[in-house]
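*Asks:* just coords:
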């Protein structure tokens, strides 16, 4: 049980069960006497601790005891990453950090190469994550299953936090431009 006395966010480490395929989920639903309906659910938007149940069996038991006859689910597979995927992720990260993708690619070249090699070894036939949700009383109760997979963004952010001459120069140039823009306002 969690008890908090203020409104600060408490980061908790969460252990996820392994992601399940649609067939495995359907078997679990059948065993619990529930129907499962596919839905497009986003794990990034559904990790609220107060509605999260960490065991699929517990969630399905809760749904059944609550009088529900069905749950929704989503299973996500990722194909192996390629240069187009790297470009896509670098462009997103570039926009978020306001650093050019060329600088990120240059500073993190070894990490990108390692990421592609690691991802090539991953079994792409296994789901990356799966989600099951039960809705009752206007609240979504959810189970999340995740399998490990390399995440380029995490590797790059770690490397950029360590710095690099081009990244440092880019930040200095941006700060200098911001100062000049500020002075022009007066």
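*Replies:* The structure has been received and is ready for your questions. The structure displayed is predicted, hence computed values, not measured ones. Residues are numbered from 1 along each chain as shown.
*Asks:* drop to CA atoms for contacts and neighbour counts, all remaining ones
*Replies:* Noted.
*Asks:* What segments of this structure are strands?
*Replies:* Taking DSSP state E as the criterion, the chain contains strands spanning 35-38, 70-76, 129-136, 139-146.
*Asks:* wait, what's in contact with residue 142?
*Replies:* Residues counted as contacts of residue 142 (C-alpha atoms under 8 Å, 6 or more residues apart in numbering) are 46, 51-53, 59, 131-134.
*Asks:* let's go with 10 Å and repeat that
*Replies:* 43, 46-56, 59-60, 71-73, 131-135 (C-alpha atoms under 10 Å, 6 or more residues apart in numbering).
*Asks:* Put this next to the first one:
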């Protein structure tokens, strides 16, 4: 039983089971005598609409006890990151933070290189996440398996959040420099005074 005396949601760390390969998932489904079908499932788009179970065995036992005959699943692998992947992730992060990707790349160059080095050591044949899903009475129930892998967004945000005065100063200097360069490039009206 879960009891709370708080009216606000408290974020807590949740330990997910490791992601599984398609063969491992199929063996788990067969052990519960459940049919399975591959599907295009996305954690980011679907987590808000699911009842999430932290154990695959619990989900499959629940599905079986509820009369579900089949489940859907998805297994995702990530290739090793390269410069194009870093650029893609930085564009997304820059959009989220409303700052230039070049500024992030400049300030967090060491963290980006550390991310690339860590990711190069990762076994790309191990899935990064697996999803299993079933519907009972119109409600979606899901299990997510996640394997640990380097995340550029995490290391960059940690640097920016805990970078102290150096990160703050670097951002201010680069933003100021970018603003001056922008003003140098444009034909500024004579009546504008820079403060």
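*Replies:* Yep, it's here. Predicted model only: the values in this text are computed from it and were never measured.
*Asks:* Of the contacts of residue 142 of structure 1, grab the buried ones for ChimeraX.
*Replies:* Selection of buried members from the contacts of residue 142 of structure 1 for ChimeraX, criterion 16 or more other C-alpha atoms under 10 Å:
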select :43,46,52,53,54,56,59,60,71,72,73,131,132,133,134
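*Asks:* Touching, residue 91 of structure 1 and residue 99? I think so.
*Replies:* Yes - with contact defined as C-alpha atoms under 10 Å, residue 91 of structure 1 counts as touching residue 99 (9.4 Å).
*Asks:* Distance check, the most centrally placed residue in structure 1 against residue 131 of structure 1.
*Replies:* The C-alpha lying nearest the average C-alpha coordinate of structure 1 belongs to residue 44 (C-alpha atoms, centre = their mean; 5.1 Å). Distance, residue 44 of structure 1 to residue 131 of structure 1, using C-alpha to C-alpha, to the nearest Å: 11 Å.
*Asks:* now do residue 111 of structure 1
*Replies:* The spacing between residue 111 of structure 1 and residue 131 of structure 1, counted by C-alpha to C-alpha, is 30 Å.
*Asks:* Could you do residue 141 of structure 1 as well?
*Replies:* Distance check for residue 141 of structure 1 against residue 131 of structure 1: by C-alpha to C-alpha, it reads 10 Å.
*Asks:* Overlap of the contact sets of those two?
*Replies:* Common contacts of residue 141 of structure 1 and residue 131 (C-alpha under 10 Å, 6+ apart): residue 46.
*Asks:* Any chance of the strands of structure 1 in JSON lines with distance to residue 17 of structure 1 as columns?
*Replies:* Compiled in JSON lines, the strands of structure 1 are given as follows (distance: least, C-alpha to C-alpha, whole Å):
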{"stretch": "strand 35-38", "distance to residue 17 of structure 1": "19"}
{"stretch": "strand 70-76", "distance to residue 17 of structure 1": "14"}
{"stretch": "strand 129-136", "distance to residue 17 of structure 1": "10"}
{"stretch": "strand 139-146", "distance to residue 17 of structure 1": "5"}
